[in-house]
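Colleague: show me the folded form of this:
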Amino acid sequence: MIAAPISAAIWLWEGLRRVDCLGGDRWDVLTFGAHHAHEVQKPKQITSFAWFALAMAVLALFAPRVICSASMLALAVGDPSAAFVGRRFGTTSLGRNNKTLEGCVGFFVAGFVVISLFATVLYKSVVSLSTLGLFSAAVSFAGAAAEVLSGSRWVDDNFAVPLFAGFAGWCVLHVMNATAVLVL
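Modeller: Model prediction:
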């Protein structure tokens, strides 16, 4: 009930920014700096902040809490890790949008560690550790794959990563018959 109105407000700001009724410099204040500088300078480009808000609203409306949380963690931890590792150590180009194999591995490892810790702390009494490990691996792998495949001008990674990661996590929990986690 909270995610949908927040997402709607962010998309309203996005629409106002696109018609530039407040002037480009004021958008940094309105979005609390949650956008990239190059996005504000291109008024026709929808900001990553807006795409992230939409993905979180979709997940909040249709997915259980464990899926929403793990998907958000995948993006929040994996995306900056991929950028850091890819810029610092990346040499093997994946041929898309400056993505590297090293950055993709960085996304997966960081996401897997954080999601594993999150899932183990909250759900180890309900589901086996092997199921939680498989869940963490699926969410992290799907998030890393979505990061590599998105980023074009049609699909923003801040929209694709949470949705792909959430779907992968949901599939694993259903296949492993861990429905007890889905109702918590």
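Colleague: okay, CA-based contacts and neighbour counts for the rest of this
Modeller: OK.
Colleague: what strand or helix carries residue 95?
Modeller: Using DSSP states H and E, residue 95 sits within no helix or strand.
Colleague: tell me the gap between the helix or strand that contains residue 181 and the middle of its chain.
Modeller: Assessed by DSSP H and E, residue 181 sits inside helix 179-182. Helix 179-182 sits 22 Å away from the centroid of its parent chain (C-alpha atoms, centre = their mean, to the nearest Å).
Colleague: that helix packs against which elements?
Modeller: Other elements packing on helix 179-182 under the criterion 3 or more C-alpha pairs under 8 Å, 6 or more residues apart in numbering; DSSP states H and E are helix 65-73, helix 157-175.
Colleague: list the buried residues of it.
Modeller: Judged by neighbour count using 16 or more other C-alpha atoms under 10 Å, the buried positions of helix 179-182 are residue 181.
Colleague: in CSV: the helices and strands packed on helix 179-182, plus mean neighbour count.
Modeller: CSV is the format used below for these (neighbours: other C-alpha atoms under 10 Å):
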stretch, mean neighbour count
helix 65-73, 23
helix 157-175, 23
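Colleague: Throw these into JSON lines and include distance to residue 41, thanks.
Modeller: Conversion of the helices and strands packed on helix 179-182 to JSON lines gives the following (distance: least, C-alpha to C-alpha, whole Å):
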{"stretch": "helix 65-73", "distance to residue 41": "27"}
{"stretch": "helix 157-175", "distance to residue 41": "19"}
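Colleague: I have a second one here; can you model it like the first so I can compare?
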Amino acid sequence: MPDPQKHDMHGRHDSGFLPLRRELMRKSLHVLALVIPAAMLLLGKPPSIVIFGGLAFLGIVLDIIRADKAPLNHWIVNFFGSLMRPREKELPQGRVVVNGATWAMLSAFLLVLFFPVQVAAFAFTIFMLGDAAAALAGRRMGRIRLGKSPKTLEGSLAFLATALLISLVFPGIYFWHGAASSMAACIAEAAPLPLDDNLRVPLVAALTMLAVQHL
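Modeller: Coordinates of the predicted model:
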């Protein structure tokens, strides 16, 4: 049985571990991040490209600068450190580390740039809420590992259930299209791939949705 004190949100043993209270705080930001798909739907494609492209660019620039400017990194860690994972705060030998918020902004930008707004908003929504559900279920109930993956079956089922519920109520999305996209996103979230899941999972969800819509 995995030791919950030695594994992070989804059964992973690495420098990303946060205490449960801080994990709850971090995942609460996923709910607040629903303003992003809401903005996509309300503002439309061109304004969303400009806004999220600008925010992604700003995040990348700050991550690059803080790798060489210790005072800036110190200020960011002091201000946001309670919500950052250790690997996002530690910058050995000036190495650039892209934090989760920057990945999320880059994901939102690429989604709205390459996909219809409805698909982009859906993909981002199921990741934000599904990932939060997976994190909490994995931390509290995760026991069954998915092969060599660091994730747990309980966390992945929570992700899938949340994404399917969203598919039922999301405006302009057929449930079966959403269900296929949710399944693909769940697999992408559980897979031990190197690309950050804030980018990988929403893009897989959007690509699957587009493929299913064109069948």
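Colleague: can you give me the TM-score here?
Modeller: The TM-score (TM-score structural alignment, normalised by the length of the first structure) is 0.78; 162 aligned residues with a C-alpha RMSD of 2.2 Å.
Colleague: tell me the residues of the second structure aligned with the helix holding residue 181 of the first structure.
Modeller: Counting by TM-score structural alignment, helix 179-182 of the first structure falls onto no part of the second structure.
Colleague: how close does the equivalent of residue 185 of the second structure over in the first structure get to residue 181 of the first structure?
Modeller: Using TM-score structural alignment, the partner of residue 185 of the second structure in the first structure is residue 143. For residue 143 of the first structure, the distance to residue 181 of the first structure equals 20 Å [C-alpha to C-alpha, to the nearest Å].
Colleague: now the spatially most distant residue from the centre of the first structure: which helix or strand?
Modeller: Note on the first structure: the largest C-alpha distance from the chain mean falls to residue 21, namely 29.7 Å (C-alpha atoms, centre = their mean). Here residue 21 of the first structure, judged by DSSP H and E, is contained in no helix and no strand.
Colleague: for the first structure, which segments count as helices?
Modeller: Using DSSP state H, the helices of the first structure run over 3-19, 27-30, 37-41, 48-62, 65-73, 79-89, 101-123, 129-149, 157-175, 179-182.
Colleague: the fifth one against the second structure, how far on average?
Modeller: Mean deviation of helix 65-73 of the first structure from its aligned counterpart in the second structure after superposition (mean C-alpha distance after the TM-score superposition for the first structure): 0.9 Å.
Colleague: what's in contact with that helix?
Modeller: 56, 59-60, 111, 114-115, 118, 136, 139, 143, 161-163, 165-166, 169-170, 181-182, 184 (C-alpha atoms under 8 Å, 6 or more residues apart in numbering).
Colleague: give me the most central residue, the first structure.
Modeller: Closest-to-mean residue, the first structure, C-alpha atoms, centre = their mean: residue 75 / 3.2 Å.
Colleague: my guess is that residue meets residue 158, correct?
Modeller: Yes. Under the criterion of C-alpha atoms under 8 Å, residue 75 of the first structure makes contact with residue 158 at 7.2 Å.
Colleague: make JSON lines from the helices of the first structure and add distance to residue 95 of the first structure to it.
Modeller: JSON lines is the format used below for the helices of the first structure (distance: least, C-alpha to C-alpha, whole Å):
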{"stretch": "helix 3-19", "distance to residue 95 of the first structure": "31"}
{"stretch": "helix 27-30", "distance to residue 95 of the first structure": "32"}
{"stretch": "helix 37-41", "distance to residue 95 of the first structure": "22"}
{"stretch": "helix 48-62", "distance to residue 95 of the first structure": "22"}
{"stretch": "helix 65-73", "distance to residue 95 of the first structure": "25"}
{"stretch": "helix 79-89", "distance to residue 95 of the first structure": "13"}
{"stretch": "helix 101-123", "distance to residue 95 of the first structure": "10"}
{"stretch": "helix 129-149", "distance to residue 95 of the first structure": "9"}
{"stretch": "helix 157-175", "distance to residue 95 of the first structure": "16"}
{"stretch": "helix 179-182", "distance to residue 95 of the first structure": "37"}
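Colleague: give me the aligned partner of residue 124 of the second structure over in the first structure.
Modeller: Alignment note (TM-score structural alignment): residue 124 of the second structure maps to residue 72 of the first structure.
Colleague: the second structure: matching residues for stretch 87-94 of the first structure?
Modeller: Aligned by TM-score structural alignment, stretch 87-94 of the first structure corresponds to residues 139-146 of the second structure.
Colleague: related to what we said a few turns ago, so how far is residue 25 of the first structure from the residue nearest to the centre of the first structure?
Modeller: Distance from residue 75 of the first structure to residue 25 of the first structure, by C-alpha to C-alpha: 27 Å.
Colleague: what of residue 158 of the first structure?
Modeller: Going from residue 158 of the first structure to residue 25 of the first structure by C-alpha to C-alpha gives 23 Å.
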